[in-house]
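Chemist: Predicted model and sequence follow; I will ask about them next.
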Amino acid sequence: MAGASLLTLLDDIATVLDDVAVMSKVAAKKTAGVLGDDLALNAQQVSGVAAEREIPVVWAVAKGSFRNKLILVPAALVISAFAPWLIMPALLLGGLFLCFEGSEKVLEKLFHSEPKKEPVEALEEINKLTIEEYEKTKIKGAIRTDFILSAEIIVIALGTVQGQQTVTQVIVVSLIATIMTAGVYGLVAGIVKLDDLGFYLERKSQGKGLLSILGSVLVAFAPKLMKGLTVVGTAAMFLVGGGIVVHNVPFIHHWVEPIIMKLPDLTLVNALVPALLNGAIGVVAGLVVVGAIEVIHRVRGK
């Protein structure tokens, strides 16, 4: 009897693990799109700190991301079990916040750009903030943005395991949250240290040979990559936020869906047009939120 019970238990465990493997693969595919946006946003958020402090800042944001997951995963599972109707409104608010942040960045760049300062003036202004305060500001902003993207990843992962056993849901969502966090911040750490790798290769090769050329390319490429990620990160706010708005506001979804359904059966078109629509809707949503907040501030006399 005991042997039979043990075999039954082992069979149940094997079944759960098999379900976890299958569902984790499905969830990973569905959340891969958000991973690219998460990477661009977080690499952009931690740029601008001193070279020797880049890894500590990335590690601080990564720890904050893990804390976000420790809050979001249990909360999502509990809400899914007892109040599933709350998930989409919360996700929508997060999407609107991303659109708002993106719009603020664009408007600030277009209409509130400060005149170019001389190096001495710029240095004096930077010195008004201590390095510690500057890093804390960067870290808080990155963790805040990560919270919203993490929520979307978890909701997407949770959607793939609806109807599965509770144990399977817990394992799959926790596994996806852990893998995504480790993957994103591992890549972010690699991106922000590209220039240091370039300098190392130049020193090691003493300015000669293929390593020296590769090092020079990395040194020249790293600043351009970081500037590019700033643009990509802002665009990602509109793409991700707009996508959340499209999928959670019925009348917008019903307006967009027929357009997508009429697209020709071409891979590039089917990938590009929905993204552009999401981005455009994200821009509009962000401007609406910015306008609403501006009206509120004026009414309150601020």
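Modeler: All right, it came through fine. Numbering: from 1, shown residues only.

Chemist: C-alpha from now on. contacts and neighbour counts both.
Modeler: OK.

Chemist: got a list of what residue 180 touches?
Modeler: Residues near residue 180 by CA atoms under 8 Å, 6 or more residues apart in numbering: residue 35.

Chemist: tell me which element it is part of?
Modeler: helix 166-192 (DSSP states H and E).

Chemist: Presented hereafter is structure B, for comparison with structure A:
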Amino acid sequence: MPSGFFALLDDISALVKVSAASLDDVPAQVAKTTGKVSGIVIDDTAVTPKYVVGLDPSRELSIIFRIAKKSLINKLLILSPAALLLGYFAPWAITPILMVGGAYLCFEGYEKVHSMLSPHHEAEAEGDELTAITPEELEQQRVAGAVRTDIILSAEIMAIAYSQVTGQPIVNQIAVMLAVAVFITVAVYGFVGLIVKMDDIGVHLAREGNGPATQKLGRGIVKFMPRFLSILSYVGTAAMLWVGAEIIAHGIPFTAHLLHELEHALAGVPALAWLAKVVACALFGLAVGFVVEKIVGLVKKVWPGKKEVPAA
């Protein structure tokens, strides 16, 4: 009996050592995955600040925290398990699901471009809606809109994370996906929180009692932030079209081949190859968004529902 007990302890010790050695690879896999999803992370970071523009400044961090919390819950409790289950039972379903999400991003991006090109009409429509709801309802709609967009981007992030650990032990797969979910959520929404509060930081630095250089820096931040947020809004719209279209393009052999050929043709100038791919994807995204918008318009005519107030 004692010998059997010690043999069991030896087996457990060996299993723990193997698991520990396997988990040593997790940081490297997380770093690799983070690099792979950098474009999506930029998109998420650029898109989110617009959901708090025009709302009570004292509620900005609270709203961002609510979005971040929902994003993390979605990644940990829905998207990661879904990716693992689909990858095991129905790997063929992952690409079509992501393509639907990509189409949604293209639709969102197209709507933003359309509103930029016809600001008067959109402003009047938004003004009419704003008079019909309370600030609390507007906040709820903004949060809901941000979470809808985030879940598409998060699904792509988790799908890429899963693609980096296929063939790895299940413990590694779970560890990497959970680490990616937490790290990217904290990084994205931490940076978003810093962005939206930079004007308050600038006001604090510009107060009397600080040194002249500090005050000048504070005033510069206050003056620059509205322009920066405007630029970030354009970047976010372009990124939505780019990321959404690239998801769709990679799911269609013909368009995936065209993108590969475009990058190969300009491989001698990497920056130009990247720019050409982004422009091509953005234009393709506009076309997809236009088609989806027409389909959504027809559906709304058949099943009219409550309209939402768009983000500023």
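Modeler: Everything's here; your move. Being a predicted model, the structure only gives us computed values, none of them experimental.

Chemist: The helix holding residue 180 of the first structure vs the second structure, average distance?
Modeler: Superposing on the second structure places helix 166-192 of the first structure at an average distance of 0.6 Å from its equivalents, by mean CA distance after the TM-score superposition for the first structure.

Chemist: Can you spell out the matching residue range in the second structure for that helix?
Modeler: Residues 170-196 of the second structure are matched to helix 166-192 of the first structure when aligned by TM-score structural alignment.

Chemist: Aligned counterpart of residue 232 of the first structure in the second structure, please.
Modeler: In the second structure, residue 232 of the first structure lands on residue 235 (TM-score structural alignment).

Chemist: Pretty sure that match sits against residue 46.
Modeler: Yes - taking CA atoms under 8 Å as the contact criterion, residue 235 of the second structure and residue 46 are neighbours in contact, 6.4 Å apart.

Chemist: Looking at those two, which one has more neighbours?
Modeler: residue 46 (24 against 16; other CA atoms under 10 Å).

Chemist: For the more buried one, which non-adjacent residue is closest in space?
Modeler: residue 236 (4.5 Å; CA to CA, 6 or more residues apart in numbering).

Chemist: All the helices of the stretch 1-150 of the first structure, in order from the start?
Modeler: Secondary structure of the stretch 1-150 of the first structure (DSSP state H, counting those that start in this stretch): helices at 2-45, 54-82, 87-111, 119-127, 131-160.

Chemist: Please compute how far the shortest one lies from its chain's middle.
Modeler: Here the centre of mass of C-alpha atoms in helix 119-127 of the first structure, compared against the chain's by CA atoms, centre = their mean, to the nearest Å, lies 31 Å away.

Chemist: and if you look at stretch 51-69 of the second structure?
Modeler: Using CA atoms, centre = their mean, the offset of stretch 51-69 of the second structure from its chain centre is 16 Å.

Chemist: equivalent range in the first structure for it?
Modeler: With TM-score structural alignment as the criterion, stretch 51-69 of the second structure aligns to 45-63.

Chemist: can you list contacts of that stretch?
Modeler: With CA under 8 Å, 6+ apart, stretch 45-63 of the first structure has contacts from 135, 138-143, 181-182, 185, 188-189, 192-193, 226, 230.

Chemist: what span of the first structure lines up against stretch 278-285 of the second structure?
Modeler: Stretch 278-285 of the second structure maps onto residues 275-282 of the first structure, going by TM-score structural alignment.

Chemist: same question, stretch 27-38 of the second structure
Modeler: Counting by TM-score structural alignment, stretch 27-38 of the second structure sits on residues 21-32 of the first structure.
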